[in-house]
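**Student:** Turn this into a model:
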Amino acid sequence: MPVISRLFSVVLRIAEVGFGAVVAGIIGHYLHQQSNGYGDPWKGREIYTEVIAGLSILLGLLWLIPTAHTFFIWPLDVILALAWFAAFGLLVNALDTEACGGIFDWGGLWNDNFCSRWKAAEAFSFLSAIIWLVSGALGIYFVWRVDRTRFHRNGYVYGRYNV
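**Tutor:** All right, here's what the predicted structure looks like:
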């Protein structure tokens, strides 16, 4: 396997862990405040986002080890990307009840208030979805390249990839 794809995979996994940690920290802060009686009671969207962030951190760390077999788990990368897109949609939908401006009103991000932190969680959840999707596309490309190489080298052989 080429060194570039392994290196790119490691960079993507580090970004997945980092973006998941940022979202987990922001949403975890709100869950902590809500458990102490500040703010609204827990909402399913926040718990869902926290679970997806936790799974992303765990799986990103597990798959950070650059072996060829981590490229064959691309369906899970795509599933996590779709889960992150759903979390992004839930976070965007949550702003309908707040006075934070429109969905794409990114003004006032430098303030230390609810809206700026929530929009940061939105942004990092979207970035995480894109990174997981790119990681899945890299896995699809790798599987396609390995399959094509095997076919041209010694005819098509069914079964497990010999990497």
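
**Student:** going forward, measure contacts between C-alpha atoms and count neighbours the same way
**Tutor:** Noted.

**Student:** check contacts around the most centrally placed residue in the chain.
**Tutor:** Per C-alpha atoms, centre = their mean, the C-alpha nearest to the average position across the chain is that of residue 128, at 3.4 Å. Residues in contact with residue 128 (C-alpha atoms under 8 Å, 6 or more residues apart in numbering) are 15-16, 19-20, 81, 84.

**Student:** Which secondary structure element is home to it?
**Tutor:** Assessed by DSSP states H and E, residue 128 sits inside helix 114-154.

**Student:** and what of residue 112?
**Tutor:** Under the criterion of DSSP H and E, residue 112 resides outside all helices and strands.

**Student:** Now show me the structure for the sequence below, then we'll compare the two:
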Amino acid sequence: MLLADLASIILRLAELAFAAIVAGLTGNYLHAVRGSSTWDQSRFIYTEVVAGISILLSIIWLFPFSGSFIHWPIDLIISILWFVSFGLLVNWLDGSCGNVFDWSGIHINSNNTCSEWKANIAFCFLSAICWLASTLLGLYWVRHHRTATRAPAVSHRRRWYRSRV
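**Tutor:** Below is the predicted model of the structure:
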């Protein structure tokens, strides 16, 4: 299962990196609009909280122990949280920067806020996919080890009505 351990480490590193990028971009926006109503910024606060939880859990589960695979239900929940965050940000953008997955006209070294928002949305989506892949890997690992550790079937059983008196 060395391949599963290696895949788990790679996925956890990607989850950590993507969550850090989203936390940085969203935190920069929240810093720029500080003083405004928190109700208006709720989707960004939600995204920041999900990114913080993801950073914490990906650091904790980065170490390749067999116990890190049994957390696949939590990985699934975090993946769902990321998909919700992705949907909230796409809904907020509402086509003002064009199609969400249209990357033409985006430049790295420009002051284009559309570039930042599309990057934020893209990394939310990538993080959701990585958490989902961790879920599937953990589910595979648990299923594989459950069948491997089962006791062999007993070839003969004593019938309940025959006693040894």
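
**Student:** what TM-score do we get after superposing?
**Tutor:** Aligned and superposed, the two chains score 0.86 in TM-score terms (TM-score structural alignment, normalised by the length of the first structure); 151 aligned residues with a C-alpha RMSD of 2.0 Å.

**Student:** where along the first structure do the helices fall?
**Tutor:** 3-35, 44-62, 74-94, 114-154 (DSSP state H).

**Student:** Where in the second structure does the shortest one align, residue-wise?
**Tutor:** When you say that, I think you mean helix 44-62 of the first structure. The aligned range for helix 44-62 of the first structure in the second structure is 42-60, by TM-score structural alignment.

**Student:** Average offset of that stretch relative to the first structure?
**Tutor:** Superposing on the first structure places stretch 42-60 of the second structure at an average distance of 0.4 Å from its equivalents, by mean C-alpha distance after the TM-score superposition for the first structure.

**Student:** Please identify the buried residues of that stretch?
**Tutor:** Buried residues in stretch 42-60 of the second structure, defined by neighbour count with 16 or more other C-alpha atoms under 10 Å: 43-48, 50-52, 54-55, 57-58.

**Student:** burial of residue 61 of the second structure, as a residue count?
**Tutor:** 17 (other C-alpha atoms under 10 Å).

**Student:** corresponding residue for residue 92 of the first structure in the second structure?
**Tutor:** Match for residue 92 of the first structure (TM-score structural alignment): residue 90.

**Student:** for residue 77 of the first structure, same thing?
**Tutor:** Checking TM-score structural alignment: residue 77 of the first structure goes with residue 75.

**Student:** can I assume its match is in contact with residue 130?
**Tutor:** No: using C-alpha atoms under 8 Å as the test, residue 75 of the second structure is too far from residue 130 to be in contact (9.3 Å).

**Student:** Who are the contact partners of the residue nearest to residue 31 of the first structure when sequence neighbours are not counted?
**Tutor:** Closest residue to residue 31 of the first structure apart from its sequence neighbours, by C-alpha to C-alpha, 6 or more residues apart in numbering: residue 42 at 6.7 Å. Going by C-alpha under 8 Å, 6+ apart, residue 42 of the first structure touches 31, 34-35.

**Student:** redo that, cut-off 10 Å
**Tutor:** Counting by C-alpha atoms under 10 Å, 6 or more residues apart in numbering, residue 42 of the first structure touches 30-35.

**Student:** do the same with residue 50 of the second structure
**Tutor:** Contact analysis of residue 50 of the second structure by C-alpha under 10 Å, 6+ apart lists 19, 22-23, 44, 56, 78-79, 81-82, 84-85, 124.

**Student:** quick one: which of the residues you listed has the most company?
**Tutor:** residue 124 (30 neighbours).

**Student:** Please verify my assumption that it contacts residue 54.
**Tutor:** No: counting by C-alpha atoms under 10 Å, residue 124 of the second structure stays clear of residue 54, with 11.1 Å between them.

**Student:** what is in contact with these two at once?
**Tutor:** Shared contacts of residue 124 of the second structure and residue 54, counting by C-alpha under 10 Å, 6+ apart, come down to 15, 18-19, 23, 79, 81-82.

**Student:** mind checking what residue 138 of the second structure lines up with in the first structure?
**Tutor:** Match for residue 138 of the second structure (TM-score structural alignment): residue 139.

**Student:** Next, work out how far apart its match and residue 59 of the first structure are.
**Tutor:** Counting by C-alpha to C-alpha, to the nearest Å, the separation of residue 139 of the first structure from residue 59 of the first structure is 15 Å.

**Student:** Check residue 110 of the first structure too.
**Tutor:** Per C-alpha to C-alpha, residue 110 of the first structure is found 31 Å from residue 59 of the first structure.
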